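S.K.: No letters, just coordinates:
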């Protein structure tokens, strides 16, 4: 049983549909009204049916006031990290410190290659992501002396000027499942962002994956609790049995169990349905927080 003691927060995971073009942004507005803490967007630039995720994030930030904004997760092979660092810092400053960096090493390589991205082997993708983290953090670190140089195989930068600084320390959350990526998260990232549907053995997979992250964090001299654990999930409100099937009360109990047993503290609902988002923010979130607070107090 692992409970890192983090406050619970809740978000939405929106499909960046191109038609109608405003639908993903309206989902962001609704997410804020429902009391959710974050709105995130898929990033699949090779899908012609989808709009551009960064453009949607920017438009959503302009239409909202409080909610945090993130890709979920941004496709690194199609988003050069030096440019991404500038874009994220700029949007963070414009939005009053509401940007988070959800990023992945790459998937759907045929689509990535069709868009001009470089197809990488798994080990290469891990190294490329580690270099990208160094570039992102280095360009944001305007208090560091001199220009930034990262000698890399995939994302080298040489003598680039740092800045602009973001309005707040932008957390870097990584979507990953394999051991090498999980160890990278432990030593270098701020958060882990898996999806429930991709866990090989469902929630029980989280224990062993957490252990890999924790061991890597400790080996790097970090507190394992410094890594936030975030879960993308989906389900159905109403009848039925099983994980995230049933009433908001059932959902809240299951969220609380994942928090207390596996240390997950961010819960992001993959749905574009206004009713689902409203129930998740107005009913599931407050009840789950109550259950976790009561268990921790006991």
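M.R.: Ah, there it is. Please read all numbers here as calculations on a predicted model, not as lab measurements.

S.K.: switch to C-alpha atoms for all contacts and neighbour counts from now on
M.R.: Fine.

S.K.: Quick one: name whatever helix or strand follows the helix or strand harbouring residue 183.
M.R.: Assigned by DSSP states H and E, residue 183 falls within helix 179-188. Stepping forward along the backbone from helix 179-188, the first helix or strand reached (DSSP H and E) is strand 191-192.

S.K.: just checking, what packs against that next one?
M.R.: Strand 191-192 makes packing contacts with strand 172-174, strand 228-233 when contacts are defined by 3 or more C-alpha pairs under 8 Å, 6 or more residues apart in numbering; DSSP states H and E.

S.K.: let's bring in a second model and compare:
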């Protein structure tokens, strides 16, 4: 059993369909008004039906008042990291500290290549992500000028700024041992999806993060564990993990906190169903908070 003792947080995973922009605004309003913590936006610039994630996130932040927004996760090969860091800091300043940064090494390499991006091997993608973390941290620093020497990314005496309005969480959507280790050493959060990392696979990946964090002198509990939970909230019988009535969701999410080490849940549903998002916010979220508090008190 793994429980890092962090306060649970909750959000929604919104699909940036260009032909459904009005619905996206309704999703954001619901998340903001119902007290959810996060809105996650997938970043696939090569998907012709999708809006640009960064343009959309700016609008969502302008249309909301309290909910935080993050790319879930940003496509590094198509986002130069020094400029990405400046964009993230700018959104954070403009929103009063409501932006976090999810970052991935890249996927769908043929599509990335078709847009003029690099087609990297797994090792090259990992190298580039590690260099990008150093670049982003440098661009968020209060140093007069910064330098980073890398094979994929370099800074040569650039002056960083503006500073973010709050310590932006740098969250990595990574799965392999090497990058999980880097996450433990230098990042603030881990963003897996339930479809790729089911509960039975979480423990091994937590262990890799925690070992690297401890070796680097960091507290593993300081690293946020964000789970994209992709499923269906139903009014009937269970159809398996994350497909069932609210009582099942309450039990499963509580178990994910207390037994599997996750602390933040970003719900994705078919068609970004507003009724399911409302049930999640109104019924499931408060019940999970209460159940976690009760179990920890005992």
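M.R.: Received it, and whenever you're ready, just let me know what you need. Being a predicted model, the structure only gives us computed values, none of them experimental.

S.K.: Where does the helix holding residue 183 of the first structure end up in the second structure?
M.R.: Under TM-score structural alignment, helix 179-188 of the first structure corresponds to residues 177-186 of the second structure.

S.K.: Quickly note the distance from residue 1 of the first structure to residue 211 of the first structure.
M.R.: Distance check for residue 1 of the first structure against residue 211 of the first structure: by C-alpha to C-alpha, to the nearest Å, it reads 11 Å.

S.K.: where do the contact lists of those two overlap?
M.R.: The contact sets of residue 1 of the first structure and residue 211 do not overlap (C-alpha atoms under 8 Å, 6 or more residues apart in numbering).

S.K.: Pick out whichever of those two has more residues nearby.
M.R.: In terms of neighbours (other C-alpha atoms under 10 Å), residue 211 is the more surrounded of residue 1 of the first structure and residue 211; the figures are 16 against 10.

S.K.: where's that one relative to residue 275 of the first structure, distance?
M.R.: Taking C-alpha to C-alpha, one finds residue 211 of the first structure at 36 Å from residue 275 of the first structure.

S.K.: again with residue 101 of the first structure
M.R.: Taking C-alpha to C-alpha as the measure, residue 101 of the first structure and residue 275 of the first structure are separated by 27 Å.

S.K.: between those two, which one's more packed in?
M.R.: Under the neighbour definition other C-alpha under 10 Å, residue 101 of the first structure and residue 275 were set side by side, and residue 101 has more, 22 against 12.

S.K.: What lines up with the more buried one in the second structure?
M.R.: In the second structure, the residue equivalent to residue 101 of the first structure is residue 101, according to TM-score structural alignment.

S.K.: Which residues lie in contact with that match in this structure?
M.R.: Residue 101 of the second structure makes contact with 70-71, 73-74, 88, 168-171 under the criterion C-alpha under 8 Å, 6+ apart.

S.K.: Now distance to residue 30 of the second structure and neighbour count too, for the residues you listed, in TSV please.
M.R.: Written out in TSV, the entries for these read as follows (distance: C-alpha to C-alpha, whole Å; neighbours: other C-alpha atoms under 10 Å):
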residue	distance to residue 30 of the second structure	neighbour count
70	17	27
71	19	23
73	22	24
74	24	25
88	24	25
168	24	19
169	23	16
170	25	21
171	24	27
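
S.K.: and which of these is nearest residue 261 of the second structure?
M.R.: Residue 261 of the second structure lies nearest to residue 171 out of those, by C-alpha to C-alpha, at 15.8 Å.

S.K.: Relative to residue 73 of the first structure, how far out is the residue sitting nearest the centre point of the first structure?
M.R.: With distances taken as C-alpha atoms, centre = their mean, the first structure has residue 102 as the residue nearest its mean C-alpha position (3.8 Å). Using C-alpha to C-alpha, residue 102 of the first structure is found at 5 Å from residue 73 of the first structure.

S.K.: now swap in residue 49 of the first structure and tell me
M.R.: Per C-alpha to C-alpha, residue 49 of the first structure is found 17 Å from residue 73 of the first structure.

S.K.: which non-adjacent residue is nearest the equivalent of residue 234 of the first structure over in the second structure?
M.R.: Using TM-score structural alignment, the equivalent of residue 234 of the first structure in the second structure is residue 230. Of all residues not flanking residue 230 of the second structure in the chain, residue 268 sits nearest, at 4.7 Å (C-alpha to C-alpha, 6 or more residues apart in numbering).

S.K.: Doesn't residue 103 of the first structure lie inside a strand?
M.R.: Yes - the assignment for residue 103 of the first structure by DSSP: H, G, I helix; E, B strand; the rest coil puts it in a strand.

S.K.: I'd assumed residue 172 was in contact with it.
M.R.: Yes - with contact defined as C-alpha atoms under 8 Å, residue 103 of the first structure and residue 172 form a contacting pair (7.3 Å).

S.K.: I'd guessed residue 4 of the second structure sits against residue 261; true?
M.R.: Yes - contact between residue 4 of the second structure and residue 261 holds when scored by C-alpha under 8 Å: they sit 6.0 Å apart.

S.K.: Comparing the two, which residue is more hemmed in?
M.R.: When neighbours are counted by other C-alpha under 10 Å, residue 261 comes out ahead of the other of residue 4 of the second structure and residue 261, with 23 against 18.

S.K.: The more buried one contacts residue 6, doesn't it?
M.R.: No - if you go by C-alpha under 8 Å, residue 261 of the second structure and residue 6 don't touch, sitting 9.1 Å apart.

S.K.: check contacts around residue 57 of the second structure.
M.R.: Residue 57 of the second structure neighbours (C-alpha under 8 Å, 6+ apart): 41, 69-71.

S.K.: That should have said residue 145 of the second structure, apologies.
M.R.: Going by C-alpha under 8 Å, 6+ apart, the list of residues near residue 145 of the second structure reads 157-160.

S.K.: go again using 6 Å as the cut-off
M.R.: With contact set as C-alpha atoms under 6 Å, 6 or more residues apart in numbering, residue 145 of the second structure has these partners: 157-159.

S.K.: Nearest spatial neighbour of it, chain-adjacent residues omitted?
M.R.: Beyond its immediate neighbours in the sequence, the residue positioned closest to residue 145 of the second structure (C-alpha to C-alpha, 6+ apart) is residue 159, lying 4.3 Å away.

S.K.: Which position in the first structure pairs with that neighbour?
M.R.: For residue 159 of the second structure, the aligned position in the first structure is occupied by residue 161, per TM-score structural alignment.

S.K.: so how far is residue 7 of the first structure from residue 263 of the first structure?
M.R.: Applying C-alpha to C-alpha, the value for residue 263 of the first structure to residue 7 of the first structure is 10 Å.
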